[in-house]
Structures are given as C-alpha cells and as structure tokens.
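S.K.: Mind folding the following:
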Amino acid sequence: MRFMSNIVVPHIWCVYIQEYDKELVESFSRQAGITSVSHIKDFTRTHFLNITIPYQGMRLFLAITLPKEYAHAISRIPLTPFAGKRVEEENYHINLHFFGEVADEKPIIKTLETISFKAFPLEIKGFSEFPSKQHPRVVFLGVFSPFLLELHKKIVSALHLSEDRPYTPHLTLMRVSKTNTKLAQAFFKTPFHAPFLVSCFSLFKSTLTPQGPRYSVVKHFCAH
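M.R.: Below you'll find the model as predicted:
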C-alpha cells in the first residue's frame, strides 16, 4: 500500500471525514493513537493532527452534465418543504456509475473510449424522493430516456461492472434532514419538464473538502 507522509489535518477535516467516510476517521484514530472520534475532536480544537494517511487513489464517477441555463434554472427552484444540504449548481449531474476509490484511471478511460453512441434526447421530468415521500432523505428530479439506459448498459458491459441495485437515473437536488410533510405533498405534485440533447458523458473526480465535494472533469466521451 502506498502512503502520503506528514499530512496535517485540521479539526474541520476530522469532523467532515467523520460524517462522510467512517473508514478514514477510523484510520486517523489508529495511526494517531486516539481511541474515539470525540477524542479526535477534543485534540484538534487546539492542535493540528499530524498523521500518516493511507493513499486513497481518486474517487471517480461517470455522469452527464446539464446545459448551463438548465442548471441555473434548477438551482432557483424553492425547496421550502425541506431542510438539509442542497446540491450546489456547479455540482448538478445525472448519474451513470460511481466507481469509488480508483488507484489508476487509465484502464477505465481506455475502455470508455471504445464505446460508440449517438447523441440522444433526454428528459428531466418530475420531482421525487428516496426512500419514501413520508420520510425523504434525498429529493431529486427524475430522468427519462431509453437511450440513456442503453448507454448505461454499454458502459456496464464494457467495464464488466457489477451493480447491487437497478439503475435509476436521477438529478439529486438535496439531501434532507427534516421535512414539512404537508408542504412536501404539494411540492411533489409540481410539474417540471426540461428536455435536452445529450452528446457527451464525462468521467469526474470527486474531491472531499470541508465545504463539501468538488467535482472536476477527468475526461469527456462524446458521441460518434
């Protein structure tokens, strides 16, 4: 296993990692000789935590981005029935596949370059939620296109991927912590329709920061 040495991790990072990556915070605890997350918080209120962090590779995923005018319009949709963490406009995307930590992206890129597809129409249509309207944890917009489903099948087949759940394309709007049920009932009935033409999908790198995830394009793959 590769390591990065002498990394300085401030308190805000420890809190962020506690919320988003249990394995990392456990690794921090073991290597720093700290036995609990609360001890990490106490220690880092007045100190930086100098530890050796296992090399994690890159967090990669495949997605389709929105036209800028659509992303801007969606960012202005009021989500008043819900409290929680809203996805930032620049992070809007339609999911294709999440790889997680990848040590070497080159084989993935090489395989994706062999996939042939034509530009296709796609519809963003209707508000929905995971796991239920009574207790939503994620609010999203539905995504509909038989051509998108076909592209997903090509990607899964080419990369020999295994997926533990059916593919449900969607556009995440918010991760919800609290809901006004009465207002939410009306919200989910609100019509929304945004068709556009998809000509590319992209491989993204996700970087975790104290302010939230930041996405950057590794490579675009366009219709041909």
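S.K.: Please make it C-alpha for all contacts and neighbour counts, starting now.
M.R.: Will do.
S.K.: Buried residues, the lengthiest helix in the chain. List them.
M.R.: Ranked by number of residues, the top helix in the chain under DSSP state H is helix 146-159. For helix 146-159, the neighbour count (16 or more other CA atoms under 10 Å) marks 147, 148, 151, 152, 154, 155 as buried.
S.K.: One more, so I can put them side by side:
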Amino acid sequence: MRLFVALPLPEDARARLAALQSGVPGARWVDRDNLHVTLRFVGETDRHGAEELDAGLGSIRAPAFGLTLAGVGFFDRGRYAHTLWAGVEKPEPVAFLRDKIESVVVRAGLEPERRKFSAHVTLARLDDVPSVRLGPYIETRHGFSAGPYPMTRFTLFESRRGGDGVHYEPLAEYPLSGIT
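M.R.: Predicted coordinates for the structure are as follows:
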C-alpha cells in the first residue's frame, strides 16, 4: 500500500485550481479529483503498518481552520523546475497539524521527513523545465487567491495506479474540531 496524509479540498477549491492548469507545454497536470494539500507522504507500507498509522492519526486533536490558497510557484533543482504549485496563505494551522502527523508517523517507525514543510497544492509535474520558461505562467497567475475554505478533517489516502492513471482512495478520515 502506498499511503499519504492530506487535506482534501472542496469541489469549488478544486475548480478554481483546475482553472490554473494550462499554459505550460509538457506539464503533467494533476487530475482535478486528486488536488489536495499533502501533509505527509508515508510511502509503501503493509496492512499492519497502515492500521498502526490509522490508530495514531485517530488520536490527533487539532482545531479546524480556514484554508486560503494564494499565489503560484514552482519547486526546482538548480535551474530546472520539477513541480508547479499553488500556495497556502498563512500556513501556520497547516504546519501545526502537519507537525502532529509527523510525530505519529515517526512513532509508527518511519523515518522523519528531512525536507522542510511547505504547504501547497501540486498543480503539475514537470520534466526538468528550465525555470526561466515558467516566467510568463507565474506572472499571469501571481494574483491567484481562493478561499478561505473550512478544513474540518484530514484524510489517510492510498495511491493506486490503474490503466487510466493514478487514483487516491480515502482509507480513513479524522475530524478537526472547533473553529480558529
């Protein structure tokens, strides 16, 4: 099982994000139904590992919050971009939740995440496009903003590859309580 923990997005947020998905030749755009904010990629695990993770995630207590999407950008390796993303405005509540999830994942025996957390929604994957070629895309979409959207739960997903692409299957949902 290939697992990850994420914030699912409501349909209106996914529609707004899907409107950003054009204008970059060769981009592999993420399917609209798969748009989400990844909190922790877990990777391959067996049924027992998934059950242990589920129990730990179920013990997390964190407040609900409003999520506002803002801006677009890219992750790169040197001069080459590999991921286009939409950002999260005021990501502190997302980072707070992510830190709680990270503690659970490490207690379940997985290695700690070494990369710095950056709250975002992946819009597309790129095959090492020179970063300078993304200037026009970024410039025409830099003012993007959508939300706030109420985040009242987070989800454990399984990533399944099929003949028609990748599908994310929700395995368990965990409530966030209260409003901040």
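S.K.: Just the TM-score for the two chains, thanks.
M.R.: Here the superposed chains carry a TM-score of 0.84, computed using TM-score structural alignment, normalised by the length of the second structure; 167 aligned residues with a CA RMSD of 2.1 Å.
S.K.: which one of the buried residues of helix 146-159 of the first structure sits closest to residue 76 of the first structure?
M.R.: Nearest to residue 76 of the first structure among those is residue 148, at 25.9 Å by CA to CA.
S.K.: Measure how buried residue 129 of the first structure is and give me the count.
M.R.: 22 (other CA atoms under 10 Å).
S.K.: which SS state does the alignment partner in the second structure of it fall under?
M.R.: Structural alignment (TM-score structural alignment) places residue 129 of the first structure against residue 74 in the second structure. Assigned with DSSP: H, G, I helix; E, B strand; the rest coil, residue 74 of the second structure falls in the strand class.
S.K.: quick one: residue 74 of the second structure and residue 87 touch, right?
M.R.: No - counting by CA atoms under 8 Å, residue 74 of the second structure stays clear of residue 87, with 9.7 Å between them.
S.K.: returning to what we had before: who are the packing partners of the longest helix of the first structure?
M.R.: The contact analysis (3 or more CA pairs under 8 Å, 6 or more residues apart in numbering; DSSP states H and E) places helix 146-159 of the first structure against helix 106-112, strand 120-130.
S.K.: so which of the ones you listed gets nearest residue 212 of the first structure?
M.R.: Of these, nearest to residue 212 of the first structure by CA to CA is strand 120-130, at 20.8 Å.
S.K.: What residues in the second structure pair up with the longest helix of the first structure?
M.R.: Under the criterion TM-score structural alignment, helix 146-159 of the first structure matches residues 92-105.
S.K.: How far off centre is stretch 130-144 of the first structure?
M.R.: Averaging C-alpha positions (CA atoms, centre = their mean, to the nearest Å) puts stretch 130-144 of the first structure 15 Å from its chain's average.
S.K.: What of stretch 84-92 of the second structure?
M.R.: 10 Å.
S.K.: What are the contacting residues of it?
M.R.: Stretch 84-92 of the second structure has contacts (CA atoms under 8 Å, 6 or more residues apart in numbering) with 17, 67-75, 119-126.
S.K.: what do you get for stretch 90-106 of the first structure?
M.R.: 56-66, 71, 143, 152, 169-173, 214-215.
S.K.: The first structure: which residue goes with residue 37 of the second structure?
M.R.: Per TM-score structural alignment, residue 37 of the second structure is aligned with residue 94.
S.K.: my bad, should have said residue 121 of the second structure
M.R.: Per TM-score structural alignment, residue 121 of the second structure is aligned with residue 171.
S.K.: buried sites along the helix or strand hosting its match?
M.R.: Residue 171 of the first structure is part of strand 170-179 when elements are defined by DSSP states H and E. For strand 170-179 of the first structure, a neighbour-count test (16+ other CA under 10 Å) marks 170, 171, 172, 173, 174, 175, 176, 179 as buried.
S.K.: Show me where the second structure has its strands.
M.R.: Using DSSP state E, the strands of the second structure run over 2-8, 28-29, 36-44, 63-77, 80-89, 120-130, 145-151, 153-162, 165-175, 177-179.
S.K.: can you put the ones you listed in JSON lines and add distance to residue 138 of the second structure?
M.R.: JSON lines is the format used below for the strands of the second structure (distance: least, CA to CA, whole Å):
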{"stretch": "strand 2-8", "distance to residue 138 of the second structure": "24"}
{"stretch": "strand 28-29", "distance to residue 138 of the second structure": "15"}
{"stretch": "strand 36-44", "distance to residue 138 of the second structure": "20"}
{"stretch": "strand 63-77", "distance to residue 138 of the second structure": "6"}
{"stretch": "strand 80-89", "distance to residue 138 of the second structure": "9"}
{"stretch": "strand 120-130", "distance to residue 138 of the second structure": "12"}
{"stretch": "strand 145-151", "distance to residue 138 of the second structure": "13"}
{"stretch": "strand 153-162", "distance to residue 138 of the second structure": "29"}
{"stretch": "strand 165-175", "distance to residue 138 of the second structure": "26"}
{"stretch": "strand 177-179", "distance to residue 138 of the second structure": "33"}
